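> Make a model of this:
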Amino acid sequence: MEKETVRQNSAKAWMLAARPKTLSGAAVPVMIGLALAYSDAAGSGLAFDWTAAALCFLFAMIMQIDANFINDYFDFIKGTDDTEKRLGPRRACAQGWVKPRSMRYAIALTTIAACVAGLPLIFYGGVEMILVGAVCVVFCFLYTTYLSYVGLGDVLVLVFFGLVPVCITYYIQLHTCTWEVLAASVSCGLVIDCLLLVNNYRDRDTDREAGKNTLVVRLGAHCGRMLYLSSGLTACLLGAVSAFAGHPLAFAMPLLTYLPLHVLTYRRIVRINKGKALNACLGETARNILVYGIAVSAGVLII
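All right, here's what the predicted structure looks like:
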């Protein structure tokens, strides 16, 4: 059993708690925002700041780890991570790999670390970056403690894995925002929300029992599947804005690379329908997100 091979509070335990596979979801929005900023800066003869770019990546990564720790701890406290019924990957507190008290300290440390990493961004984006950072931290806690239980998790993904990171990353570089950036941010949020949708689709029965009324629980399995498929398709169609803005490859490349993979994963979700086997679809969706991010970024940068 995996529980017997992980020593409590060991490096392996903390690595599992940090969930490194989820970091692609944090990196992709920043990647897309930077690609758009670099392209527009080059086209306008403006400077692109690599230090600010690195800080954006660092803040996003630490915040993602912080969110994972918060999710691990509060789902354990609420009893959502029932070790007998859980279908998804095992969680550190529920398995006893990390003591709840240690996790509380880790949450405090990663929250502080994210704030320290993000604070220098005020020199690039202005004092309003303090408000942006504060909102990110507050909603990081609200997601697990309340909002995900009332079906608002998908909205938060659209905002904090789409609109905020893509637009703010671009704004920090060029101090403006364009319709192409806005469309790209919505597309990015839709693609990343597919990860939450397949996760909630897998857990729909246990979530219902636990009183966690996700969008899939509220709308039903069929609608959950349709949302998954349509989110990826809509994201690709929104790429037409980039084509009109002078980046046709940013529209074409996701259609040729990401969309076929997304449809194949959707068909696998339909075929499997229930159980732990859906974890494979979770892994495929994470891969698809990375493919999407690379395809859009490359499409923007290739002239």
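> can we go C-alpha only for contacts and neighbour counts from here?
Fine.
> from what I can see A295 touches M253, true?
Yes: contact status for A295 versus M253: in contact at 5.5 Å, counting by Cα atoms under 8 Å.
> Touching both of the two, which residues are there?
Counting by Cα atoms under 8 Å, 6 or more residues apart in numbering, A295 and M253 have no common neighbour.
> Regarding this protein, what is its longest helix?
Determined from DSSP state H, the single longest helix within the chain is helix 50-78.
> residues of it that come out buried?
With burial defined by 16 or more other Cα atoms under 10 Å, the residues of helix 50-78 counted as buried are 52-53, 55-76.
> other SSEs contacting that helix?
With contacts taken as 3 or more Cα pairs under 8 Å, 6 or more residues apart in numbering; DSSP states H and E, helix 50-78 sits against helix 11-18, helix 23-44, helix 92-95, helix 100-118, helix 128-145, helix 164-174.
> what's the distance between that helix and the middle of its chain?
Here helix 50-78 is found 10 Å from its chain centre; the criterion is Cα atoms, centre = their mean, to the nearest Å.
> now the angle from that helix to helix 128-145?
Helix 50-78 runs at 20 degrees relative to helix 128-145, counting by axes from the mean of the first three to the mean of the last three Cα atoms, to 10 degrees.
> and for comparison, fold this next one:
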Amino acid sequence: MSSVSNQNIKASLNERDGFQVWWRLLRPHTLTAAFVPVFVGTMLAALDHGVHLGLFAAMLLASILIQAATNMFNEYYDFVRGLDNENSVGIGGTIVRDGIQPRTVLTLALSFLVVATLLGIYICASSSWWVAVIGLVSMLLGYLYSGGPYPIAYTPLGELTAGIFMGTIIVGISYFIQSLSITWGVVVVSIPVAIFIGAINLSNNIRDRVGDAENGRKTLAILFGHNGAVRFLMCSYILAYGLTLIFIAVGMLPIWSLITLLSIRKAVQSIQGFAGQKSPLEMMPAMKATAQTNTLYGLLLGLSLIFQLVIPFTF
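From the prediction side, this is the model:
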């Protein structure tokens, strides 16, 4: 592709040079998937035991670094396998459009994991060394998601893996390092968070469905087809909000958590944005709305727990 065409694509995607190149490499719209479970897990712990701010900050930064490293592994290995080109949307584009060397991207990803490991040592020393086992498994999954001989991202298990490891497990660890305990209630309450994180992954696969199929991937979006995948995304939203209402009704979440329903508007925008669209570029607003749904739900859920801490409310 000519440099003129490349510039036209960058303009249509509103991509800028300079610092923005490295910022896009992190795929910032996905980083809320790292923030939300740490915030929710910590606030759940605050209700029961209190919060150690140093551990919260370390866990938050480590989680964000692992998510960013996972994004960079995805950027690197998709390029190596020939899946990304100048026309690809939804990627950082630092390799195929900005000329950053693939080795640089890989080195940066590994550096992020090293820093996350150092933060993990602090977390373990301040809580329990059992956290190290789960942390190492999570980092390994972050690599295997896009790397290795059988990348998880190329299978129908991508959404489930992302939801469990970036949702439920991170919520559980965030709670555990504050309280040195874990309950089934915390695990169950984390399910909607896991669903919304999996939805981000699903929305990405819906957008990339045609190109992924041509390159041999077998994601859920490919197996279901465009319309079926959008319906599955809608059912995922319904399940997540339905479970939230059930948890409130049975007392697992405070009544303040009803404010999470304010995020439904973004979920509706997500579904409407995907419906009837064919071009990946046309589906970008829908994917953005999916990420915003996760962000708003997680922030509102965490805030509802803070409200309950400050102004206890029971039936």
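> What would you report as the TM-score here?
The TM-score (TM-score structural alignment, normalised by the length of the first structure) is 0.90; 294 aligned residues with a Cα RMSD of 2.0 Å.
> if we can go back for a sec, tell me the mean distance between the longest helix of the first structure and the second structure once they are aligned.
Compared with the second structure after fitting, helix 50-78 of the first structure deviates on average by 0.9 Å (mean Cα distance after the TM-score superposition for the first structure).
> which part of the second structure lines up with that helix?
Aligned using TM-score structural alignment, helix 50-78 of the first structure spans residues 53-81 in the second structure.
> just stretch 202-216 of the first structure next, same as before
By TM-score structural alignment, stretch 202-216 of the first structure lines up with residues 207-221 in the second structure.
> Name the residues of the matching stretch that are buried.
Along stretch 207-221 of the second structure, these residues count as buried under the neighbour rule (16+ other Cα under 10 Å): 207-212, 217-221.
> In strands only, show me those residues.
If you go by DSSP state E, those have nothing in strands.
> What lines up with I173 of the second structure in the first structure?
By TM-score structural alignment, I173 of the second structure lines up with I168.
> Spatially nearest residue to its match (excluding sequence neighbours)?
G33 (7.9 Å; Cα to Cα, 6 or more residues apart in numbering).
> so what corresponds to that neighbour in the second structure?
The alignment partner of G33 of the first structure in the second structure, by TM-score structural alignment, is G41.
> Tell me if I'm right that its match and T168 touch.
No: counting by Cα under 8 Å, T168 is not a contact partner of G41 of the second structure; they are 9.1 Å apart.
> show me what contacts the aligned partner of G273 of the second structure in the first structure?
Here G273 of the second structure is matched to R268 in the first structure, going by TM-score structural alignment. Counting by Cα under 8 Å, 6+ apart, R268 of the first structure makes contact with C281.
> Please narrow the buried residues of stretch 207-221 of the second structure to those residing in helices.
207, 209-212, 220-221.
> and which of these is nearest to S88 of the second structure?
G211 (9.0 Å; Cα to Cα).
> Which residue in the first structure aligns with C124 of the second structure?
Aligned partner of C124 of the second structure by TM-score structural alignment: I122.
> burial measure for the closest residue to its match other than its chain neighbours, as a count.
Among residues not flanking I122 of the first structure along the chain, M129 sits closest, at 5.4 Å (Cα to Cα, 6+ apart). Using other Cα atoms under 10 Å, M129 of the first structure has 19 neighbouring residues.
> and M129 of the first structure, what does it touch?
119, 121-122.
> The same query, at a cut-off of 10 Å, please.
M129 of the first structure makes contact with 118-123, 135, 168, 172 under the criterion Cα atoms under 10 Å, 6 or more residues apart in numbering.
> compared with the first structure, how much does the strand or helix carrying G185 of the second structure deviate?
For G185 of the second structure, the host element (DSSP states H and E) is helix 184-189. With mean Cα distance after the TM-score superposition for the first structure, helix 184-189 of the second structure departs from the first structure by a mean of 2.2 Å once superposed.
> what range in the first structure matches that helix?
Using TM-score structural alignment, helix 184-189 of the second structure corresponds to residues 179-184 of the first structure.
> Go through the matching stretch and flag the buried ones.
In stretch 179-184 of the first structure, counting by 16+ other Cα under 10 Å, buried: 180-184.
> Also stretch 84-104 of the first structure?
So for stretch 84-104 of the first structure, counting by 16+ other Cα under 10 Å, buried means 86-88, 90-98, 100, 103.
> How about stretch 219-230 of the second structure?
So for stretch 219-230 of the second structure, counting by 16+ other Cα under 10 Å, buried means 219-222, 226, 229-230.
> Pull the most distant pair out of those.
Within these, T219 and V230 form the most distant pair, 13.4 Å apart (Cα to Cα).
> and for the two, which residues touch both?
With Cα under 10 Å, 6+ apart as the test, T219 of the second structure and V230 both reach 202, 206.
> Having no further points to raise, I will conclude here.
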